[in-house]
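Participant: need the 3D shape of this:
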Amino acid sequence: MPPALIRRLVLCFAIAVPAVALRLSGIHLPPVVSLLVFGASVVAAAFLLAWAAEAAQKDISGALAIALLALIAVLPEYAVDLYYAFRAGSDSAYTHFAAANMTGSNRLLLGFGWPLVVIVAFAVARKMRKMRKGAGKQPHFIRLPEDSRLDIGFLAILAVLAFAIPLLGSIPLWLGFGLIGIFALYLWRASQVHDAREEEFVGAAALIARMDVRRRRITVVALFLLSAAIIVTAAEPFAEALVASGSALGIDSYFLVQWLAPLASEAPEFIIAVMFAVRGMGAAAIGTLIASKVNQWSLLVGSLPVAYWFGGGGAGLPMDARQVEEFVLTATQTLLGVAIIVALRFHWWSAVGLAALFAVQFIVTDTGGRYVLSLVQAVLAVGFLVAHRRDIVPTLAAPFRRPRRVEPARVPEREAH
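Facilitator: The predicted structure follows:
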């Protein structure tokens, strides 16, 4: 095993071990200290998962690998969110936390993650243009490959279905099973995409990918199992510490659950996406984040009422007024994101606009203001859909049509046009 990889693994395990030791010993620390210890453990495990998932693409090629990478990368988020939903089944005090983590991570991914990757990709393209002494045109947008229509098509369908949740005022069990079924269909369709492109790896994943087949597979499986064990061990105390720390610090516990937990669990995914963008692979970076959105709106949202039911709740996860407001805001943001990229082009000014709208929600905190912001996002989405109307039907048809063979990728630095 390469020394550089050993150092990174040792660092991650050193960060994760204290949390595991505390959980096994039964020792209870003050809420804020527990939050830091168990939160650090979740982040460390998330990095291990992300490295293993990315390296696994060496043996699993194509769109299915991207879908699985996106799924595995957000497993820490799933663990925390499903814990809240499960507890809500027997303790109504946890009901409003059940979907908080999901709505926060969903908006964080699109409002911060997508723009970050696009802006980094444009900065890299501009730098490479200067290195070539001004050769070529100034980049204006990132062009996504044609096979991205599969992910965007599924995300479009899920974005429309998302509006059923605030209309119903709950996430019924039947809708949950339907969303899980859509995720299964998504994985099946992704497995049928024949991708001729050569995978590129960065950071620790590159070190793992360069191992011989036997050692690489043993390392990947070991990292999956160990990181999963760490996450399962740390998820419950981390979730409880989030709620307790809010009370101890005088901060809204809902705010911590909605934003701090997703920031911790999705940090590795953002870092990997940025590393792809830095290497001129902006389309690949965006593709991974789009797949994560599909996972969140299908498997994660669909699993919440199932976890609630297993925890002793009824046949649907109830939503209070705040949850309805959050889902409306999240659904309209998703619809806007789909409308922007449905033409397979992601302009830099669209990325800036998404980031600005995401920032506004932290200033406009009252219910009326949130609904106005949701309306603004919906109107902008309609405008983009009208502008990109020729791409709507091909994108919506992509999840149901026979996939075509994907040609080798273009030179990375030409992804920004």
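
Participant: rest of the way, CA atoms for contacts and neighbours
Facilitator: Will do.

Participant: which helix or strand lies directly C-terminal to the helix or strand where residue 158 lies?
Facilitator: Residue 158 belongs to helix 148-162 when assigned by DSSP states H and E. Where DSSP H and E defines the elements, the next helix or strand beyond helix 148-162 is helix 164-168.

Participant: packing partners for that next one?
Facilitator: Secondary-structure packing of helix 164-168 (3 or more C-alpha pairs under 8 Å, 6 or more residues apart in numbering; DSSP states H and E): helix 321-341.

Participant: in stretch 229-247, what's buried?
Facilitator: 230-246 (16 or more other C-alpha atoms under 10 Å).

Participant: any idea of the angle the helix holding residue 158 forms with helix 321-341?
Facilitator: Interaxial angle of helix 148-162 relative to helix 321-341 (axes from the mean of the first three to the mean of the last three C-alpha atoms, to 10 degrees): 150 degrees.

Participant: would you do the same for the sequence below? I want to compare the two.
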Amino acid sequence: MQTPTFIKVLKLITFTFLAVAVLALGYYLKLKGVIISAVIIFAAVLIGYGAEVLELVLPSGVALAIVALLQISPEFFVEWATVKKAAFDPAFLHNAMANLYGANKLLVGFGPPLVFFVYYFFSPTKKENYIKFHAIKSYSVFVMIFGIAYNFIIYLKNSLMWYDSIVLIAIYFGSVFFIGRMELHYSKLKPSAQEDGPELEDSAVEKLIHKFVIVGEKVNAYRAYIASFIFLATGGALLVGFAEEFLECLLHAATAAGVSTFIFIGYVAPFMSEFPEKLVAIGYAMKGHADTAMVNFLSSILAQLTLLTAMVPLAYSYYKGTPTGIVFDAVQSQELLLVIAMMLYSLMLFLDLKFTIRETIMALGLFIWQFVMPESRDTVTKVYFVLFLSYFLEMVLEKRHTDVIETVIKPKDICRD
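Facilitator: Model prediction:
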């Protein structure tokens, strides 16, 4: 028997009341950090809902790219706050870069294993000990090459300047345009490649949204845009108002706990601000759409490698009052090289459009290693590069792991299969 709508609404009101009560209690107990953290997570969840609604009215590949960008937008607000502080306090620049590269490491190292384990243990449609990507996802994997390549150029020149932002922004939007064009071309060659759209029918909130945006059996685009705007605007307003206070709370928490601010800002902040990304990916994986969940992460990684990185020198220049940039110190340079190594290794894993349990365990193990022992970043980086080279040589010498390249270069041949 289906739960009546008024019961769902009552549950939602009850949950909201309890949440407000907890926040009020935190206020009276002077638990400012708890309140601010709850607000940031709540804002991130609102943006996640707004992104999901928007996905109902956008084409597949472009939708994933735009939605992934919206899902990680809270991280942009937090990074902006760290860069603003660094512009007036040069000693804080180390933490601003820690947040940038920590966010990338978290998505690359923790995201894919998270999707795999949720899919493996909780999806009712699990059939194999691996995740197999649909061929149409090849384009989302392929464009990662361009973001990685320019970040390597940034590493070689040991600086992140305002003009790098122009190139990075162009790479992102060029990639989105390329994905849209190629997926449309692929779909024309093979109409069956079109996938089912996302579903908003799990929680009480999602069912209420579904009732609002669905008229008859079709999505009402006008209503979907309105609902999406309300969620995104509300979440964005909360982030604008509380991002800086959230940063200050993290700094105080790190000091009180005796933990390095590098760890707090590099991992705790992005973990909380990227909450909607993880939530949506987990939802996809539990429904059996593990490849969509994985591409969702890849789209977010591309956005962070390009747009988030581009925002840093632009924000820094804005608060400095002149076009400028950031010259890396030894640690920042090592962190960037580690991110590049992680990305290259992950890219090789996805080139065969498959993610296995062995690769999952290896990827998670390496991430935990560099998280627990940050001082070993140089050694971990070398391990990532060795693994990347071994996969690359295997691909070249034995002609394996080329599904993505074949799909991009010869889509007609793939569509005949």
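
Participant: returning to what we had before: the helix holding residue 158 of structure 1 against structure 2, how far on average?
Facilitator: When structure 2 is overlaid, helix 148-162 of structure 1 sits 1.8 Å from its aligned residues on average, using mean C-alpha distance after the TM-score superposition for structure 1.

Participant: off-centre distance for that helix?
Facilitator: Taking the mean C-alpha point of helix 148-162 of structure 1 and that of its whole chain, the gap between them comes to 14 Å (C-alpha atoms, centre = their mean, to the nearest Å).

Participant: identify the residues contacting the residue in structure 1 that residue 282 of structure 2 lines up against.
Facilitator: When structure 1 is aligned by TM-score structural alignment, the residue opposite residue 282 of structure 2 is residue 274. Going by C-alpha atoms under 8 Å, 6 or more residues apart in numbering, residue 274 of structure 1 touches 116-117, 120, 285.

Participant: and whichever strand or helix holds residue 274 of structure 1, what's buried?
Facilitator: Using DSSP H and E, the element containing residue 274 of structure 1 is helix 261-278. Neighbour-count burial for helix 261-278 of structure 1 flags 261-270, 272-278 (criterion: 16+ other C-alpha under 10 Å).

Participant: again with stretch 5-14 of structure 1
Facilitator: 5, 9, 12-13.

Participant: and that stretch, how far from structure 2 on average?
Facilitator: So stretch 5-14 of structure 1 averages 6.8 Å relative to structure 2 (mean C-alpha distance after the TM-score superposition for structure 1).

Participant: counterpart of residue 336 of structure 2 in structure 1?
Facilitator: Using TM-score structural alignment, the partner of residue 336 of structure 2 in structure 1 is residue 327.

Participant: now do the helix or strand harbouring residue 4 of structure 1: which elements does it pack against?
Facilitator: Per DSSP H and E, residue 4 of structure 1 falls inside helix 3-25. Helix 3-25 of structure 1 is packed against helix 31-56, helix 203-209, helix 213-249, with contacts defined by 3+ C-alpha pairs under 8 Å, 6+ apart.

Participant: element containing the alignment partner in structure 1 of residue 362 of structure 2?
Facilitator: Under the alignment (TM-score structural alignment), residue 362 of structure 2 maps onto residue 353 of structure 1. Counting by DSSP H and E, the element that carries residue 353 of structure 1 is helix 348-360.

Participant: alright, that wraps it up for me.
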